[in-house]
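S.K.: got a sequence here, can you model it:
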Amino acid sequence: MRIASLVLFTLLAVGTAGPVAPAVAQDAAPQPPRWMSIGAGRALMRTGPARTYPGAWLYQRPDLPLRVTAAFQEWRRVQDPDGTEGWMLVNLLRKTRTAYVRGPGAAAMRDKPSAGSGAAWHAAPGVVGRISACGEGWCRFDVKGKAGFVEVGDLWGVDPGEVLP
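M.R.: Got it, this is the predicted structure:
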């Protein structure tokens, strides 16, 4: 009887020890907020984190940068450059860093990260390109092979002061 009580007590103690952390994290990326981009040719933004929620927007623009503001299972709450927010499946997104040119006029894509440097190209508002080597207020911005340095203030998809290798 004593042994049965001891076994029962041990099982109860183990069963009430609290939740056990999963061995492998679902998403090893940093916690929100963070930046991702649309990786699919067609990506549906929903009003909630399940397929039962209605679709709000259908994006047909791969590489469009999105700010991830929350995560729930395989869903990510995202914000687009216009401020629209909703939920997308994580498999529609990728970690490729992109940016969207914002502002009333074209952004100068300079030869060097300096306002005094010559402009090799100009990118119109709404143009999407890949970013790399961000630091000191500038990012290297590549639009289909045409690259230059753009001031961070002209881009949506990178935080002020953010440094990328």
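S.K.: from here on, contacts and neighbour counts on C-alpha atoms
M.R.: Fine.
S.K.: where along the chain do the strands fall?
M.R.: Using DSSP state E, the strands assigned to the chain run over residues 34-38, 43-46, 55-59, 65-72, 75-79, 85-89, 93-94, 98-101, 107-110, 119-123, 128-135, 138-143, 146-151, 155-156.
S.K.: here's the other one to compare against:
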Amino acid sequence: MKFLPRVAAFAVVAAVALFAVAGTARAADGRGPVTNLPLPRFVSLKASEGNVRRGPSLTHRIDWIFVRRDMPLEITAEYGHWRRVRDRDGAGGWVHYSLLSGARTVLVEPEMLELHAKPDETSAVTAQLSQRVIARLGTCSQSWCELEAAGHSGWAPKSALWGVGASEIRE
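M.R.: Take a look at the predicted model:
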């Protein structure tokens, strides 16, 4: 009779290990094990506040709180309803998926960024954005992205933005 509980315990351990390996295998090919979406990928903070936890559950300690609505974040892992994210400075942790949005935003990196009428440095300047301004992301070519912030729109070099991949093309 003592043999049966050991077999059951071994079966549970084996099932957990198999699940972990299957999840890791899918993540290894660049896809999230929960959503099958690319990893890493950019999203934005839907809420004006978002608790950042040490692990993927409500029982884990809150390490800090993101407090900028629409802040771009990079998802680096998935576990159930939880996403491990990081911000521009590399700070991050686990956030419940309901606090995130697929609406794309970017952070302006340089102290002053000129928006141009066309994706060309010689085109007219339509506006200037300060460092750390959050802008809505539109179309992106290989080296330029269309942005909208505070009622102004225009094109900016992709290299001046955080929240969009260097090789990412958006139509």
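S.K.: what does the superposition give as a TM-score?
M.R.: The TM-score (TM-score structural alignment, normalised by the length of structure 1) is 0.80; 143 aligned residues with a Cα RMSD of 2.0 Å.
S.K.: returning to that earlier point: including distance to residue 18 of structure 1 and mean neighbour count, could the strands of structure 1 go into a markdown table?
M.R.: Shown next, in a markdown table, are those (distance: least, Cα to Cα, whole Å; neighbours: other Cα atoms under 10 Å):
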| stretch | distance to residue 18 of structure 1 | mean neighbour count |
| --- | --- | --- |
| strand 34-38 | 30 | 22 |
| strand 43-46 | 34 | 21 |
| strand 55-59 | 37 | 14 |
| strand 65-72 | 21 | 20 |
| strand 75-79 | 26 | 22 |
| strand 85-89 | 30 | 23 |
| strand 93-94 | 33 | 18 |
| strand 98-101 | 41 | 26 |
| strand 107-110 | 54 | 22 |
| strand 119-123 | 54 | 17 |
| strand 128-135 | 43 | 21 |
| strand 138-143 | 46 | 23 |
| strand 146-151 | 49 | 22 |
| strand 155-156 | 42 | 25 |
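S.K.: could you point out which of those strands sits nearest residue 5 of structure 1?
M.R.: strand 65-72 (41.2 Å; Cα to Cα).
S.K.: by contact count, what packs against the closest one?
M.R.: Under the contact definition 3 or more Cα pairs under 8 Å, 6 or more residues apart in numbering; DSSP states H and E, strand 65-72 of structure 1 sits against strand 34-38, strand 75-79, strand 98-101.
S.K.: one step back: turn the strands of structure 1 into JSON lines, columns for distance to residue 14 of structure 1.
M.R.: Shown next, in JSON lines, are the strands of structure 1 (distance: least, Cα to Cα, whole Å):
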{"stretch": "strand 34-38", "distance to residue 14 of structure 1": "37"}
{"stretch": "strand 43-46", "distance to residue 14 of structure 1": "40"}
{"stretch": "strand 55-59", "distance to residue 14 of structure 1": "44"}
{"stretch": "strand 65-72", "distance to residue 14 of structure 1": "28"}
{"stretch": "strand 75-79", "distance to residue 14 of structure 1": "32"}
{"stretch": "strand 85-89", "distance to residue 14 of structure 1": "36"}
{"stretch": "strand 93-94", "distance to residue 14 of structure 1": "39"}
{"stretch": "strand 98-101", "distance to residue 14 of structure 1": "48"}
{"stretch": "strand 107-110", "distance to residue 14 of structure 1": "61"}
{"stretch": "strand 119-123", "distance to residue 14 of structure 1": "61"}
{"stretch": "strand 128-135", "distance to residue 14 of structure 1": "49"}
{"stretch": "strand 138-143", "distance to residue 14 of structure 1": "53"}
{"stretch": "strand 146-151", "distance to residue 14 of structure 1": "56"}
{"stretch": "strand 155-156", "distance to residue 14 of structure 1": "50"}
